[in-house]
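Undergrad: any chance you can model this:
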Amino acid sequence: MRSWPEVTIPVVPGSGPGLRLHDSASDQVRPITAQGTATLYVCGITPYDATHLGHAATYLTFDMVQRVLRDQGLDVRYVQNVTDVDDPLIERAQRDGIRWQDLAERETDLFRFDMEALRISPPDEYLGAVETMDLVVTAVERLLDSGQAYRLEDGTGDVYFDVATDDRFGYVSRYDAQTMLELSAERGGDPDRAGKRNRLDPLLWKGKRDGDPSWPSSLGAGRPGWHIECAAIALEHLGEQIDIQGGGEDLRFPHHECSAAHAEAITGLVPFAGHYTHAGMIGYDGEKMSKSLGNLVKVSGLTRDGVEPMVIRLALLRGHYRDYREWTDDYLDASERTLSLWREAVRRPIAPAAEATIATMRACLANDLDTDGAVEAVTRWANQRPAHNDSGLAVQAMEDAVDALLGIKL
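TA: As a prediction, the model looks like this:
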């Protein structure tokens, strides 16, 4: 699948402290221990109603992770999927009277456009579910062969993962059984499906249904479950263990819990990811912004209304990435003023020395992505008056640092 164009990121002399990032499995902010190359998998969109600000905030979070790691001298190997065949997508296409393939293509194109506008670094591998069927089939076969998966005996051809074979199941989310059951029912699971061994067992392969898209395979005609898709892609393109698995807080369970369980069952290696990192939700009118609620503020809608993408990016950098944030137009107004201040500062012929401000930015971002602290440091610098012995070199240094570390083009 085609990604979007690469973002040119300036190199800023020096480096900051190593990145410390929150891990949901331990509920601790811990160092990223990668050497040489850091591996990152971020779960992608199901392409309908793309791209709302909740999406944008999540992918911005992991763009920031990449920028900090690269500034520290690491390479980053980044993979992202697109769940371009799934029940919600098919249901939306049927509702709107269009082919599910056309809906997926249209919304994925819009997502690419929005990511490019926001200067989000593209993944090295950008893969749709429909182009990774062989990977999924092989993964499911391995789980069946090891006895960690089973077929339902109702003739549907459905295959499920047996959570009872995983004595660590639940360690990623740290939720109790009742909470997991409730979230499974809310987020695409089927805890009340007859014939399952355990109500929490997730679907690996959905057998062919009349009117439903399906693919021929050694498992029988059908299509992948949601969680095995990401496990299979990550294992193929990043290796048996990765440094960071990322996504929104709503993926903590069941998606990341189950995809980690699948990967660990296939490889026998624990943990699948050194960090399971989750971005908080963006709210609007008192509710989490989501497709199901329909309370979406879309990046494309804001840009059509004349809002500059850099204003949107800066607005999404305010507040901590793990916090729930209620979106209002005040975010845009404040960010527009801040961006204007920064741009005025770098248009001066000379500017205050930049070294201390850049060091503060690096320290803030290395501390679990304290973007508020980094933004405030730039604003303090922009409000300073140059002294007689200040240099024009500081102007370029700050312009490069704001671009490289925050992704804001001044």
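Undergrad: make it CA atoms for all contacts and neighbour counts henceforth
TA: Will do.
Undergrad: residue 408 reaches residue 316, doesn't it?
TA: No - between residue 408 and residue 316 there is no contact under C-alpha atoms under 8 Å: 11.6 Å.
Undergrad: okay, these two: which has more neighbours?
TA: Neighbour totals were compared for residue 408 and residue 316, and residue 316 leads with 25 against 19 (other C-alpha atoms under 10 Å).
Undergrad: tell me which other helices or strands whichever strand or helix holds that one touches.
TA: According to DSSP states H and E, residue 316 maps onto helix 309-317. Using 3 or more C-alpha pairs under 8 Å, 6 or more residues apart in numbering; DSSP states H and E, the elements in contact with helix 309-317 are helix 53-71, helix 329-346.
Undergrad: ranking the ones you listed by burial, who's on top?
TA: helix 53-71 (a mean of 23; mean count of other C-alpha atoms under 10 Å).
Undergrad: to compare against the first, here's another:
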Amino acid sequence: MRLFDTRTQEVVPFVPAQTVRLYVCGITPYDAAHLGHAFVYASFDALIRYLECIGHTVHYVRNVTDLDDDTLRTAAKRDTHFQVLARGEAAQFDANLARLGLRPPAVEPFVTDNVDAMIPFIQGLIDRGVAYSLPDHRVYFNIDHPNYLAFSQLSKDEALEQFREKGGDPDAPDKKNTLDFLLWQPSENGQPSWPAPWGAGRPGWHIGCSVMIHEHIGATMDIHGGGSDLVFPHHESEILQAESLTGQHPLARVWMHCGMVALEGVKMSKSLGNLVFLGDLLNEYSADAIRAMLLNNHYRANWTYTTEVMDAAQARVHRWQRVVGDRTGGPITQAEIDGFNDPDLTEALAQLGDQLEDDLNTPGALAVLDELADTQRAKALFMCGRVLGFFQTLR
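TA: Predicted coordinates for the structure are as follows:
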């Protein structure tokens, strides 16, 4: 298998061990899951299913960032406790991904359940001289570090612009560098707070993932994934924190980042309010149709959603279903494939594997399904479709 590694900016060989350790950044649950979320998690679902199909176990961890400024702000606006808001939205998110037929993670850690582990982690960074505390209880990571911006490959000016846009505090007083990022901050009145050696407060954004990775996977992993909007500052910061504390690197053998989804040419975002919600789509279209629409875009591509694209995916899936007939099935396994003494099926699965091992080329994999439908090879279509998570339900 070959995958594009964001860190090296190259398509590199990926030789999976028997167990593949995968961490994908999860949601900040202050609103419903939208199509951008679905694209990321459907892409990694295809990767997980293929790796399992060829005999590997995937230890999949996907976090929930239930403690951040947006969640606290939204909870206050709705006059509800932030955890009531976050847990409710996270549960609805999980339910919609299940309706889409995506595999749940093996572990789904919440930031608030891991704060106690963050405190010694931050203290370790202070002890190593790469972080510093201020009298008002703020703790910052000092970006005066030889590897800073090596991952994102941004200039200092580009980094400053993104840092400001994504919630950074470049103008905060007493920082050593404008781009130093928060590890810990004092809580305002009514906000959650935890005791810590440098003063009560709450963690910053980036430290959460570094600690949850350390707690639930270890010092290094095979694949780290997320949306391309997380490259800087989030993943840049994760790397510095984790590798500075443990001395082990790389944090991830391969970094996979998914492209952004647009509506009418404008990137979907909560701030712009131009979202297509997954729950709404599931009320109108089949899960297979939504999966086909998502996977028809390469995971690294930026693309635009239209109702015409969605309708075309529904028609495509209906054509597959007419060929397959009334069949449903769960995840396909290598043992199940080995049980078929069918040269046609073996050839079809090899063609599918060629596409998926080529940097997870899901559009090419769907084209294999189309060709099987065109030639009325029902059994091969059904089995290959199951590799990608299709044909789980009849609709």
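Undergrad: related to what we said a few turns ago, for the following helix or strand past the helix holding residue 316 of the first structure, grab the matching residue range in the second structure.
TA: Remark: after helix 309-317 of the first structure, the chain's next helix or strand is strand 325-326, criterion DSSP H and E. Aligned by TM-score structural alignment, strand 325-326 of the first structure falls on residues 303-304 of the second structure.
Undergrad: how many residues are close by the corresponding residue of the first structure for residue 222 of the second structure?
TA: Using TM-score structural alignment, the equivalent of residue 222 of the second structure in the first structure is residue 243. By other C-alpha under 10 Å, 21 other residues sit near residue 243 of the first structure.
Undergrad: then the one 5 residues further on?
TA: Residues within reach of residue 248 of the first structure, counting by other C-alpha under 10 Å, total 22.
Undergrad: show me what contacts it?
TA: 58, 278, 279, 280, 281 (C-alpha atoms under 8 Å, 6 or more residues apart in numbering).
Undergrad: wait, which of the residues you listed is closest to residue 28 of the first structure?
TA: residue 278 (12.3 Å; C-alpha to C-alpha).
Undergrad: do you have the helices of the first structure handy? List them.
TA: For the first structure, the helices defined by DSSP state H occupy 53-71, 87-96, 100-117, 133-145, 177-186, 226-238, 257-267, 299-304, 309-317, 329-346, 355-366, 371-383, 393-401.
Undergrad: any chance of the ones you listed in CSV, plus distance to residue 291 of the first structure?
TA: Converted to CSV, the helices of the first structure look like this (distance: least, C-alpha to C-alpha, whole Å):
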stretch, distance to residue 291 of the first structure
helix 53-71, 10
helix 87-96, 10
helix 100-117, 13
helix 133-145, 26
helix 177-186, 13
helix 226-238, 17
helix 257-267, 22
helix 299-304, 14
helix 309-317, 19
helix 329-346, 20
helix 355-366, 30
helix 371-383, 27
helix 393-401, 36
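Undergrad: residue 168 of the second structure corresponds to which position in the first structure?
TA: Checking TM-score structural alignment: residue 168 of the second structure goes with residue 189.
Undergrad: name the nearest residue to that match, sequence neighbours excluded.
TA: residue 202 (6.7 Å; C-alpha to C-alpha, 6 or more residues apart in numbering).
Undergrad: check residue 357 of the second structure too.
TA: Nearest one to residue 357 of the second structure, counting by C-alpha to C-alpha, 6+ apart, is residue 1 at 4.3 Å.
Undergrad: hang on, the one you found packs against residue 361?
TA: No - counting by C-alpha under 8 Å, residue 1 of the second structure stays clear of residue 361, with 11.0 Å between them.
Undergrad: give me the more crowded residue out of these two.
TA: residue 361 (22 against 17).
Undergrad: what's the match for the more buried one in the first structure?
TA: Aligned by TM-score structural alignment, residue 361 of the second structure pairs with residue 370 of the first structure.
Undergrad: spit out the contact partners of the closest residue to that match other than its chain neighbours.
TA: Nearest non-adjacent residue to residue 370 of the first structure, counting by C-alpha to C-alpha, 6+ apart: residue 364, 5.0 Å away. Residue 364 of the first structure is in contact with 370, 371, 373, 374, counting by C-alpha under 8 Å, 6+ apart.
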